[in-house]
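Enquirer: Below: sequence and its predicted model.
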Amino acid sequence: MHYVGRFAPSPSGPLHFGSLVAAVGSYLQAQANHGSWLVRIEDIDPPREVAGSADAILRTLDAYSLHWDGGILYQHTRHDAYQAQIEDWLKSGEAYYCQCTRRQIKDAGGLYAGTCRERQLSSNGASVRVKIDNPVVEFTDIKHGLIKLDLSMASEDFIIKRRDGLFAYNLAVVLDDIYQNVTQVVRGADLIEPTGRQVSLYQKLGKTPVSYLHLPLALNADGNKLSKQNHAPAIDNNNPGPAMEAAMAFLGHAIPQELHGAPVETLLAWGVENWQSSKLPSETEVITAF
């Protein structure tokens, strides 16, 4: 089977070092497997998006010589596909409308208990939840081996369309990975927990799940995840070499001394030649000084 990987940022701000790590890791894994590397812009949450970020992300990837295969898929163009699947599940009884609020769920202990499962509610002011009758409580990660997930969370009927009409990440990402023939997902370890939910959707759809490789999260000196929400600084498009060298070292692939200062194309070529997922850090979180 031809390897297909992807990098799927949300346009909520410019790329920072943590997102560069995810981009480089997924790119090198795809190239080392003689595969394709796709870029998808996950723009299904407009309230969190920053105008111009999608174009800025693509310019940064280009500046770092992280060139993708084919065109860019924007999730906002896939709304009809998401809705069609939801309608199929509503008709078959695999999904249902839920009018419970976050406050009600929190007051009841924090986990949704299936309150609306058999109530046959209307769509007015409701979210849509998918029925989880066979929860996925473990999966195998290429680097970390067997990962066991929280049973109570894995058993929860989770939201696939929010009450504000926006489609949920877990549904969109699975449908898009199937649509794009993705065979392996390489991403940050902050997304380990949702993996069980995503595998359960593959099973409900009768599809073979992708394989997963979760990369360590980059933390700042205070132990906080580098993120747009934490105001992580944007990486430098005009001088990409230092960030690229730091990202590869963070991923356990420090470049040899003689290549320090080389163009990013040279650094990436060395990375493809020497890439081994077994060299990745065993930790799921690593403090970076970059």
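Expert: Looks like it arrived, so ask away. Numbering: from 1, shown residues only.
Enquirer: okay, CA-based contacts and neighbour counts for the rest of this
Expert: Fine.
Enquirer: can you give me the strands for the stretch 1-150 of the chain?
Expert: 4-7, 36-41, 73-74, 95-98, 127-130, 138-141, 145-148 (DSSP state E, counting those that start in this stretch).
Enquirer: As TSV, those strands with distance to residue 288 and mean neighbour count would be great.
Expert: Below are the strands of the stretch 1-150 of the chain laid out as TSV (distance: least, CA to CA, whole Å; neighbours: other CA atoms under 10 Å):
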stretch	distance to residue 288	mean neighbour count
strand 4-7	21	24
strand 36-41	25	21
strand 73-74	31	17
strand 95-98	42	25
strand 127-130	38	24
strand 138-141	23	16
strand 145-148	24	12
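Enquirer: wait, which of those strands is closest to residue 22?
Expert: In terms of CA to CA, the element of the strands of the stretch 1-150 of the chain nearest to residue 22 is strand 4-7, at 7.4 Å.
Enquirer: Against that first model, consider the following:
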Amino acid sequence: MATQPEYRGRFAPSPTGPLHVGSLLTAVASYLDARSASGTWLLRIEDIDPPREVPGAADSILRSLEAHGLYWDETELYQSTRLEAYAEALDELTECGDVFRCCCTRATLGPGGSCLKRCSPTLEDVTALRVCLLGNAGFDDRILGPQQPKHGANDLVLRRKDNLYAYALAVVVDDAWQSITDVVRGEDLLFQTFAQLELLAQLKAEQPSYAHVPVVCDASGIKLSKQAGATAIDDKAALKNLRKVLELLCQDSAQLHAGSTRELLELATSLWNPQALQARRALVYP
């Protein structure tokens, strides 16, 4: 009988600003899921989009995680050190997949942002590299249940017009390289999972299990994000912050007495119940 692989999870923030409540919630959820399975929890800094990055943000994220007792296993991975691996994966997809040049602008792309090979770039045109997808990769989400793609054949960018590698390519290459077995992340990334599963299949890589947690919104229903100016978490109020995100995650541990972040995280790990989120589609803060 085949044995189950050791649980390997990850938290993968982009250094576009400091952690806010929404990103802390995702970090806590992925951390608790890994620790409750006696697994490994990795930290990956997705720093492959220099125009959007904020100087010092990566270090700020590391310090905030440490302040909240969220210590990761193994050395943190910076995607900016993995460009050669992305180039090799792109070559592999070009050989076995349906990769094509595209000169479309956002204004000319069709529904879902797909080109569907309708443009005809010249040799002089600045182009992106896209890959055709079948749009048939469903999966069983551990929180949301069975998921099926809502669109048929489509395509997505692997390398942008500015020659930067796209998130869609980098994330699957690194999940495969780090042997990630379980991905716990925000529901706002749910739609990307279908494409990522197809890319993993094309690269002949193992497909992880997915659990998408509800996103945190403000009172008007707008998702908390760095781009929308979400307030950075106060590292000096780490215990209070952890209680708040555990409450948002519908965890019983939010109400238990704990004198330190370590004690609260140990309680939260022992009582971790991701199924408590099944009835929640959005989390409102404050």
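Expert: Yes, it's here. Bear in mind the structure is a predicted one, so any value in this text is a computation, not a measurement.
Enquirer: Overlay the chains and give the TM-score.
Expert: With the length set by TM-score structural alignment, normalised by the length of structure 2, the two chains reach a TM-score of 0.93; 282 aligned residues with a CA RMSD of 1.9 Å.
Enquirer: ok so, going back, take the strands of the stretch 1-150 of structure 1 and lay them out in JSON lines including distance to residue 86 of structure 1.
Expert: Listed next are those as JSON lines, based on distance: least, CA to CA, whole Å:
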{"stretch": "strand 4-7", "distance to residue 86 of structure 1": "24"}
{"stretch": "strand 36-41", "distance to residue 86 of structure 1": "21"}
{"stretch": "strand 73-74", "distance to residue 86 of structure 1": "19"}
{"stretch": "strand 95-98", "distance to residue 86 of structure 1": "7"}
{"stretch": "strand 127-130", "distance to residue 86 of structure 1": "8"}
{"stretch": "strand 138-141", "distance to residue 86 of structure 1": "25"}
{"stretch": "strand 145-148", "distance to residue 86 of structure 1": "28"}
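Enquirer: Can you tell me which of those is nearest to residue 199 of structure 1?
Expert: strand 138-141 (8.4 Å).
Enquirer: how close does the closest one sit to structure 2?
Expert: After superposition onto structure 2, strand 138-141 of structure 1 sits on average 1.4 Å from its aligned residues (mean CA distance after the TM-score superposition for structure 1).
Enquirer: One more: stretch 53-62 of structure 1?
Expert: Averaged out, stretch 53-62 of structure 1 is 0.2 Å away (mean CA distance after the TM-score superposition for structure 1).
Enquirer: matching residues in structure 2 for that stretch?
Expert: Using TM-score structural alignment, stretch 53-62 of structure 1 corresponds to residues 57-66 of structure 2.
Enquirer: Kindly report the same for stretch 181-191 of structure 1.
Expert: The aligned range for stretch 181-191 of structure 1 is 179-189, by TM-score structural alignment.
Enquirer: tell me, what residue is most central in structure 2?
Expert: With distances taken as CA atoms, centre = their mean, the residue of structure 2 nearest its centroid is residue 185 (5.3 Å).
Enquirer: Could you say which helix or strand holds that residue?
Expert: According to DSSP states H and E, residue 185 of structure 2 maps onto strand 182-186.
Enquirer: Off-centre distance for that strand?
Expert: For strand 182-186 of structure 2, the separation from the chain centroid amounts to 6 Å (computed by CA atoms, centre = their mean, to the nearest Å).
Enquirer: That strand against structure 1, how far on average?
Expert: Strand 182-186 of structure 2, aligned to structure 1 and superposed, deviates on average by 0.4 Å (mean CA distance after the TM-score superposition for structure 1).
Enquirer: Let me see the residues that make contact with that strand.
Expert: Contact with strand 182-186 of structure 2 is made by 7-11, 26, 29-30, 33, 208-215, as judged by CA atoms under 8 Å, 6 or more residues apart in numbering.
Enquirer: next SSE after it?
Expert: helix 190-202.
Enquirer: Now do that following helix: everything it contacts.
Expert: With CA under 8 Å, 6+ apart, helix 190-202 of structure 2 has contacts from 93, 96-97, 133-139, 149, 156, 168-169, 172-173, 176, 206-207, 212.
Enquirer: Run through the helices of structure 1 in chain order.
Expert: Along structure 1, counting by DSSP state H, helices occupy 17-32, 53-63, 79-92, 102-107, 151-154, 169-179, 195-205, 241-250, 264-274.
Enquirer: mean deviation of the longest one from structure 2?
Expert: Using mean CA distance after the TM-score superposition for structure 1, helix 17-32 of structure 1 ends up 0.2 Å from its aligned counterpart in structure 2, as a mean over the superposed pairs.
Enquirer: which residue numbers in structure 2 go with that helix?
Expert: The alignment of helix 17-32 of structure 1 onto structure 2 (TM-score structural alignment) covers residues 21-36.
Enquirer: just stretch 229-248 of structure 1 next, same as before
Expert: Using TM-score structural alignment, the partner range for stretch 229-248 of structure 1 is residues 227-246.
Enquirer: now the matching stretch, how far from the centre of its chain.
Expert: 19 Å.
Enquirer: What of stretch 132-141 of structure 1?
Expert: 18 Å.
Enquirer: what do you get for stretch 110-122 of structure 1?
Expert: On CA atoms, centre = their mean, the centre of stretch 110-122 of structure 1 falls 28 Å from the chain's centre.
Enquirer: do the same with stretch 244-257 of structure 2
Expert: 23 Å.
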